[in-house]
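>>> A structural model of the following input is requested.
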Amino acid sequence: MSDDADIEASKAPLLDHLIELRGRLLKSLAAFVICFGIAFTQSSRIFGFLVQPLVKAYGDGVVGKLIYTKLYEAFFVEVKVAAFAAFCMAFPIIANQLWAFVAPGLYRREKKAFLPFLLATPVLFTMGAALAYYVVMPVAFRFFLGFQSSSAVTGISQEALPAMGEYLDLVMNMILGFGVAFLLPVLLMLLERAGIVTRLQLKAGRRYAIVGAFAVSAVLTPPDVWSQFALAIPMMLLYEISIIGIWLTERQRERDKVRDEIPA
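Coordinates of the predicted model:
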């Protein structure tokens, strides 16, 4: 009889957690849907913002052109733009719902340790996205547009006519790729906090980190040297910053441990 009571007692908290999780997910979904509705009404302006690196790459006095070869392509471009913008707009609410679900199960010291990572995530992601949008893309697009030529040179004209969908995919991949890559310090410090890696292991693995940075940049960026170096070099710097951050947190944990051992 006692075993049945224990089973029923364990089911109740689990059911409560599942109900709370469903509520948090519904709130996050509702936030995304509302933001999507708002973003869809402004999708043309948002796409106009995303196309500015290409406009700058063409230069002053040159009017570029984006084409679409499928009748429905322009519509789906606006849908994808709205979804992309809606996720960015709703992310603070989604992150808040995730924190509200996880936080009650953490100790006060764990909350204090985890909260800086939660706050640093949007900041680092924005820094990476800004680097891609304002620095990398204009230079990379200008390089690619440099391969245009008139018929007097090659006997046939070469004109860049990028498609809307392909351009949007390229821009979103670069923004997301740079943004996620800039979360490297958060990932490494969380892995160290979980005991999966140590500062000494990270210091010993520098050469592998360099190779990995260039491998990741080769996958996430267009096939030009500028874009790959523009992502790989910041990733290597962020790797070193992660090692310094882990060293500082180790010192802080040692001070906390000594303070806890001192009798009140």
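>>> contacts, neighbours, all on C-alpha from now
OK.
>>> how many neighbours does residue 223 have?
Neighbour count for residue 223, taken as other C-alpha atoms under 10 Å: 12.
>>> could you also give me the structure for this second sequence? I'd like to compare it with the first:
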Amino acid sequence: MTQEEDTFISHLVELRDRLLKAIVAVVAVFVVLCLYPGSSAIYDVLAQPMLVALPAGTRMIATGVITPFMVPIKVTLLASFVVALPVVLYQAWAFVAPGLYQHEKRLALPLIVTSTLLFLLGMAFCYFIVFRSVFHFIATFAPQSITPAPDIEAYLSFVMTMFLAFGLTFEVPVAVILLVRTGVVPIEKLTGARGYVVVGAFIVAAVVTPPDVVSQFMLAIPLCLLFELGVLAARMMKKKRESSGTSIEKV
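The predicted structure is shown next:
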């Protein structure tokens, strides 16, 4: 066996070990959450924004045979991954860190932590603000002749799509900083493309959100503001590095 093959196999073994540790962390949290507070209680928390918007006494429905069991389990698994995310990210960081230069480590670790916090912040913004506004807005348009009773599986699919959309939206500052820091796109070109970013934000919002104006604006406007925040942070980082006598291109 050549030295290259031996190195490749050792990397695969380490990757397997890191993945196993991440999976064990998620499974351990999953077992704890299933025991307390329980899958049903966790789903009730997730469904609370919809239940508040429904007419008094109305409950959600389950059309599948095993849906009342599987949907809470899926929600608990999602919650377990979110709770265990620091461990998962640490395992990813521990795997790639030996191959990074010192200046790359200084940049990578803060970006990993920041991107994680921003993603969770996007999910929290979606749950506490967007869901309540969107569901209330949709409920006001429901005809008086019908009683809204959403299916829990369709609701879970909708919630996961919205969580992903808003979580990724809140990653825009990190993406902007990476583009500028790596020299892919200069700050001047980003600021010059501000109009295209606004148009693109509303197009993305129209595609990934429900067909209502409220949710589209609630995704597009934060996307534009976070873009400006990323540009501002990248400009401050650039000035700091220039003042220290090191250009971005030499990093």
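>>> what does the superposition give as a TM-score?
After superposition, the two chains reach a TM-score (TM-score structural alignment, normalised by the length of the second structure) of 0.90; 245 aligned residues with a C-alpha RMSD of 1.9 Å.
>>> what residue in the second structure is paired with residue 225 of the first structure?
If you follow residue 225 of the first structure across to the second structure using TM-score structural alignment, you land on residue 213.
>>> burial check on that match, number of neighbours?
For residue 213 of the second structure, using other C-alpha under 10 Å, the count is 13.
>>> ditto for the one 10 residues further on
For residue 223 of the second structure, the neighbour count with other C-alpha under 10 Å is 26.
>>> the corresponding residue of the first structure for it - nearest residue in space that isn't next to it in sequence?
Under the alignment (TM-score structural alignment), residue 223 of the second structure maps onto residue 235 of the first structure. Nearest residue to residue 235 of the first structure, sequence neighbours excluded (C-alpha to C-alpha, 6 or more residues apart in numbering): residue 213, at 6.2 Å.
>>> any idea how far residue 202 of the first structure is from that neighbour?
Using C-alpha to C-alpha, to the nearest Å, residue 213 of the first structure is found at 14 Å from residue 202 of the first structure.
>>> check contacts around the match of residue 223 of the second structure.
181-182, 184, 213 (C-alpha atoms under 8 Å, 6 or more residues apart in numbering).
>>> what's the closest of those residues to residue 115 of the first structure?
Distances from residue 115 of the first structure to the contacts of residue 235 of the first structure, taken as C-alpha to C-alpha, are shortest for residue 184 (16.6 Å).
>>> that closest one contacts residue 241, doesn't it?
No: under the criterion of C-alpha atoms under 8 Å, residue 184 of the first structure is not in contact with residue 241, lying 9.7 Å apart.
>>> which one of these two has more residues nearby?
A direct count of neighbours by other C-alpha under 10 Å for residue 184 of the first structure and residue 241 places residue 184 higher, at 20 against 14.
>>> which residue in the first structure lines up with residue 106 of the second structure?
Under the alignment by TM-score structural alignment, residue 106 of the second structure pairs with residue 112 in the first structure.
>>> and what of residue 50 of the second structure?
Alignment note: residue 50 of the second structure maps to residue 54 in the first structure; criterion TM-score structural alignment.
>>> with residue 232 of the second structure instead?
Matched by TM-score structural alignment, residue 232 of the second structure corresponds to residue 244 in the first structure.
>>> try residue 198 of the second structure
Match for residue 198 of the second structure (TM-score structural alignment): residue 210.
>>> burial measure for the nearest residue to that match once chain neighbours are set aside, as a count.
Of all residues not flanking residue 210 of the first structure in the chain, residue 236 sits nearest, at 6.4 Å (C-alpha to C-alpha, 6+ apart). Number of residues near residue 236 of the first structure (other C-alpha under 10 Å) recorded here: 19.
>>> strands of the stretch 101-250 of the first structure, start to end?
All residues of the stretch 101-250 of the first structure lie outside strands when identified by DSSP state E, counting those that start in this stretch.
>>> mind listing the helices for it?
Taking DSSP state H, counting those that start in this stretch, the helices of the stretch 101-250 of the first structure run over residues 108-131, 137-145, 151-154, 164-181, 184-193, 199-204, 206-220, 225-261.
>>> so which residues make contact with the first one?
What that stands for is helix 108-131 of the first structure. 103, 174-176, 178-183, 186.
>>> residues in contact with residue 33 of the second structure?
By C-alpha under 8 Å, 6+ apart, residue 33 of the second structure lies in contact with 39, 76, 80.
>>> which one in the first structure is aligned with it?
By TM-score structural alignment, residue 33 of the second structure lines up with residue 39.
>>> now the biggest helix by length in the second structure: buried residues?
Longest helix of the second structure, by residue count under DSSP state H: helix 3-35. Buried residues in helix 3-35 of the second structure, counted by 16 or more other C-alpha atoms under 10 Å: 15, 18-19, 22-23, 25-27, 29-30, 33-34.
>>> any idea how far residue 55 of the second structure is from residue 148 of the second structure?
Look at residue 55 of the second structure and residue 148 of the second structure: by C-alpha to C-alpha, they are 8 Å apart.
>>> what about these two, which has more around it?
residue 148 (17 against 12).
>>> pretty sure that one sits against residue 53.
No: Residue 148 of the second structure is not in contact with residue 53 according to C-alpha under 8 Å; the separation is 9.8 Å.
>>> residue contacts, residue 46 of the first structure?
Counted by C-alpha under 8 Å, 6+ apart, residue 46 of the first structure has contacts 81, 85.
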